[in-house]
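K.L.:
Here is a sequence together with a model predicted from it:
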Amino acid sequence: MTESLQSPAEPLKFAYWVPNVSGGLVVSTIEQRTDWGYDYNKTLARLAEDNGFEYALSQVRYIASYGAAYQHESTSISLAIALATERLKVIAAVHPGLWQPGVLAKLVASADVMTGGRMAINVVSGWFKDEFTKLGEPWLEHGERYRRSEEFIRYVREIWTSEHAEFGGDFYRLHDFDLKPKPVEVPGRPHPEIFMGGNSTDARGMGGRVADWYFMNGNTPEGIQEQIRDVSDVAQVHGRTVRFGVNGFVVARDTEAEARDVLREIIDKADREAVEGFGSAVKQAGQSTGDKKGMWQDSEFADLVQYNDGFRTGLIGTPEQIAERMLEYKRRGANLILCGFLHYHEDVEYFGRHVLPVVREMEAAELERVHA
């Protein structure tokens, strides 16, 4: 078996969850000085790119659910954020089944031209049945959702890179199509990057076969390493390489006690009804897999208060503790940390001022040891 280990010479990359959905990044009644509106997010994007963040991931919700009453659509706010910044790369989460892939590919290609090559997509196979059925779209069985997503990715990649695009699948077809304008030609990037996530066997196989990046829910370093190994094994068979991102909720404070107190308050003030409703919905999605292996299947109540298991990554404590934890994920093969925060403006600035410099110092020291 192969293992895709992160090179010590390559710095960790950082992304942040765009709070384009109301309610913040934790399902809790704790005060969150975070807003879902555009003006707040425009300021946040500029802060983020000035504090070490390379990517911004816009989540996708279509209807009010589990504490998220309002939502800005992901592709539109991603483009708006990119146009408000100079360097930040934006990732828009998109659902096959709710997007026709050629239309989505056209939108992203145009947005990529407008932003100088800073657009990407995160293909989400879907866990929330109501978003499909209330829009009049069929809800597919788990494996079929991933099969559709794989075709979606192959179609989009083909239309972005071919002058006479052809694709024939069970869900999508493409006939001698020449998309113009094509996305921007960026060195080392043949087309806008394609992210996806998951934990199931279906997701791991799909990630190895077609994804550029594979996002993982929060987990221990050992749990992350296992997923990286599985996806990399599939990728190797297909002559590919995949890069990996880990979700984590960051509570960085001057002392560990302060950080732990914040985490305790978040969980103590959890919106129990919303957390339990979310937990029931996502566990149902994973239990529909053949091997009962999927995202959130071993998540406990406290884990689900941060809806991508961000607490499990353990980025709670002092800047030094968090930096060391991040480097442990890098040693296991992670290329990127996807961060959520409680009070975004303040916490992103604190991250850039106090956490990121320690990460870079530790990376430099580790590189020196490797070459000693």
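P.N.:
Ah, there it is. Numbering: from 1, shown residues only.

K.L.:
okay, CA-based contacts and neighbour counts for the rest of this
P.N.:
Fine.

K.L.:
Show the contacting residues for residue 140.
P.N.:
Residues near residue 140 by C-alpha atoms under 8 Å, 6 or more residues apart in numbering: none.

K.L.:
tell me the SS of it?
P.N.:
Per DSSP: H, G, I helix; E, B strand; the rest coil, the local secondary structure of residue 140 is coil.

K.L.:
Please report the distance of it from residue 171.
P.N.:
According to C-alpha to C-alpha, to the nearest Å, residue 140 and residue 171 sit 12 Å apart.

K.L.:
Residue 195 now?
P.N.:
Distance from residue 195 to residue 171, by C-alpha to C-alpha: 20 Å.

K.L.:
of the two, who's got more company?
P.N.:
The neighbour count for residue 195 versus residue 171, taken as other C-alpha atoms under 10 Å, is higher for residue 195 (25 against 13).

K.L.:
Please name every helix or strand in contact with the helix or strand hosting the more buried one.
P.N.:
Under the criterion of DSSP states H and E, residue 195 resides in strand 193-197. Strand 193-197 is packed against strand 119-123, helix 201-210, strand 213-216, with contacts defined by 3 or more C-alpha pairs under 8 Å, 6 or more residues apart in numbering; DSSP states H and E.

K.L.:
ok, and here's another one to check against it:
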Amino acid sequence: MRYGYWAPVFGGWLRNVADEREASWENLSRLVRRSEETGWDLTLIAELNLNDIKGIEAPALDAWSSAAALVAVTSRIELMTAVRPNFHQPALFAKQAANIDRISGGRLALNVVSSWWGKEAESYGLQFDQHDDRYARTTEWLQVLNSLWSRSRTDFQGRYYTLADAIVEPKPVSTPVRPRPVIYAGGESEAAKTMIARHCDAYVMHGDEPEHIAPKITDMKARREAFGLPPMKFGMAGFAIVRDSQAEAERELERITTIPGLAEGKPPSGFANFDQWLAGTELERELKIREYSVSNRGLRPGFVGTPETVRARIEAFEAVGLDLVLLQMSPQEEEMDRFAAQVIQPTRPAG
């Protein structure tokens, strides 16, 4: 199993806890550098210009300038940086990402996200496509990106993008094991899964129980084989609470999932954004109000308990084919250190 975490570009990941650390370069860079020392494999740098967790007026760090800065102060960790095609012209992005990948020595990865937040796109004067149109745009965007990274010159005529004799040099780092930056993507609609199986390298899922993750992996493996492409990797979001006893972990779970003001009809500002997300995406299982507290269905996997309980739970996901967990936790630095010492390091060879 590989272990990744969500970088604190919004300061923290809990909607109900106001006193998490601020969103700042100092906090971000310190945490990522520390994570290399303690054995984490990957960090996901989310891309939103408005803060979806703490409220739209709260600070939110830019994903791509943060990623470029992080490659200069790290040496080992993979930097999976989110990118939304309607926010980035593909040819210019291909040049930018190739340069960052070169600087990092081949540690850049992409998390391609077909935008769901209409309010944000409207605020910034950008095109916001409806559901299937989003995946049609993303498909074209990925075709352009792959051509620019693999061919000397690219001509492209599509519905969304047109290129004539475009050149990207130098190209990203390419090896037999990693011919291009790994492209991760997630989605649960038919349009999303078809696009990901055909054009991406890894499928990332919202958190769920092993018995629900297993058929999703089986389905995507079959789609991939039908295209005659190499096997994919599989990742899943989660939220981890590791304590010395199950009772301690459950008390912390209760604390972070209590929504202030909801009973009085005065929910926090981010709750309206959660409502819009529910209305704007196709979900295979009904979300519960508790999942407002922790994004990406992070509590469903059950990474809450003692180190032994959490390690056993992770083994259950590994048994059904999961390769990567992408974790949130809070307070992030302290909890990541605890998780690394009690969950990651005992499963790794000494030295």
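P.N.:
Good, I have the coordinates. Note that the coordinates shown come from a computational prediction; the quantities given were computed from them, not determined experimentally.

K.L.:
TM value for the aligned chains?
P.N.:
Between these two chains, after superposing, the TM-score reads 0.92 (TM-score structural alignment, normalised by the length of structure 2); 341 aligned residues with a C-alpha RMSD of 1.8 Å.

K.L.:
Kindly state which residue of structure 2 is aligned to residue 260 of structure 1.
P.N.:
Structural alignment (TM-score structural alignment) places residue 260 of structure 1 against residue 250 in structure 2.

K.L.:
Quick check: the residue nearest the centre of structure 1 vs residue 153 of structure 1, distance?
P.N.:
Centroid check for structure 1 by C-alpha atoms, centre = their mean gives residue 215 as the closest residue, at 5.3 Å. Going from residue 215 of structure 1 to residue 153 of structure 1 by C-alpha to C-alpha gives 15 Å.

K.L.:
and if you look at residue 102 of structure 1?
P.N.:
Distance of residue 102 of structure 1 to residue 153 of structure 1, given as C-alpha to C-alpha: 11 Å.

K.L.:
what's the matching residue for residue 347 of structure 1 over in structure 2?
P.N.:
Using TM-score structural alignment as the criterion, residue 347 of structure 1 maps onto residue 335 of structure 2.

K.L.:
Go ahead and confirm that match touches residue 329.
P.N.:
Yes: the pair residue 335 of structure 2 / residue 329 is scored as a contact, 6.2 Å apart, by C-alpha atoms under 8 Å.

K.L.:
shared neighbours of these two, anything?
P.N.:
Common neighbours of residue 335 of structure 2 and residue 329 (C-alpha under 8 Å, 6+ apart) are residue 241.

K.L.:
And the two? Which one has more around it.
P.N.:
Shown here are residue 335 of structure 2 and residue 329; by other C-alpha under 10 Å, residue 329 has more neighbours (22 against 17).

K.L.:
Which stretches in the stretch 51-200 of structure 2 count as helices?
P.N.:
All helices of the stretch 51-200 of structure 2, identified by DSSP state H, counting those that start in this stretch, fall at 63-73, 90-104, 118-123, 131-150, 190-199.

K.L.:
Redo those helices as a markdown table? Include mean neighbour count and distance to residue 212 of structure 2.
P.N.:
A markdown table is the format used below for the helices of the stretch 51-200 of structure 2 (neighbours: other C-alpha atoms under 10 Å; distance: least, C-alpha to C-alpha, whole Å):
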| stretch | mean neighbour count | distance to residue 212 of structure 2 |
| --- | --- | --- |
| helix 63-73 | 17 | 31 |
| helix 90-104 | 20 | 34 |
| helix 118-123 | 15 | 29 |
| helix 131-150 | 20 | 24 |
| helix 190-199 | 19 | 16 |
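
K.L.:
and those helices as TSV, adding distance to residue 55 of structure 2?
P.N.:
Formatted as TSV, the helices of the stretch 51-200 of structure 2 follow (distance: least, C-alpha to C-alpha, whole Å):
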stretch	distance to residue 55 of structure 2
helix 63-73	18
helix 90-104	28
helix 118-123	12
helix 131-150	24
helix 190-199	28
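
K.L.:
contacting residues for the equivalent of residue 175 of structure 2 over in structure 1?
P.N.:
Aligned by TM-score structural alignment, residue 175 of structure 2 pairs with residue 186 of structure 1. Under the criterion of C-alpha under 8 Å, 6+ apart, the neighbours of residue 186 of structure 1 are residue 117.

K.L.:
list the contacts for the counterpart of residue 308 of structure 1 in structure 2?
P.N.:
The alignment partner of residue 308 of structure 1 in structure 2, by TM-score structural alignment, is residue 296. Shown in contact with residue 296 of structure 2 (C-alpha under 8 Å, 6+ apart): 206-207, 237-238.
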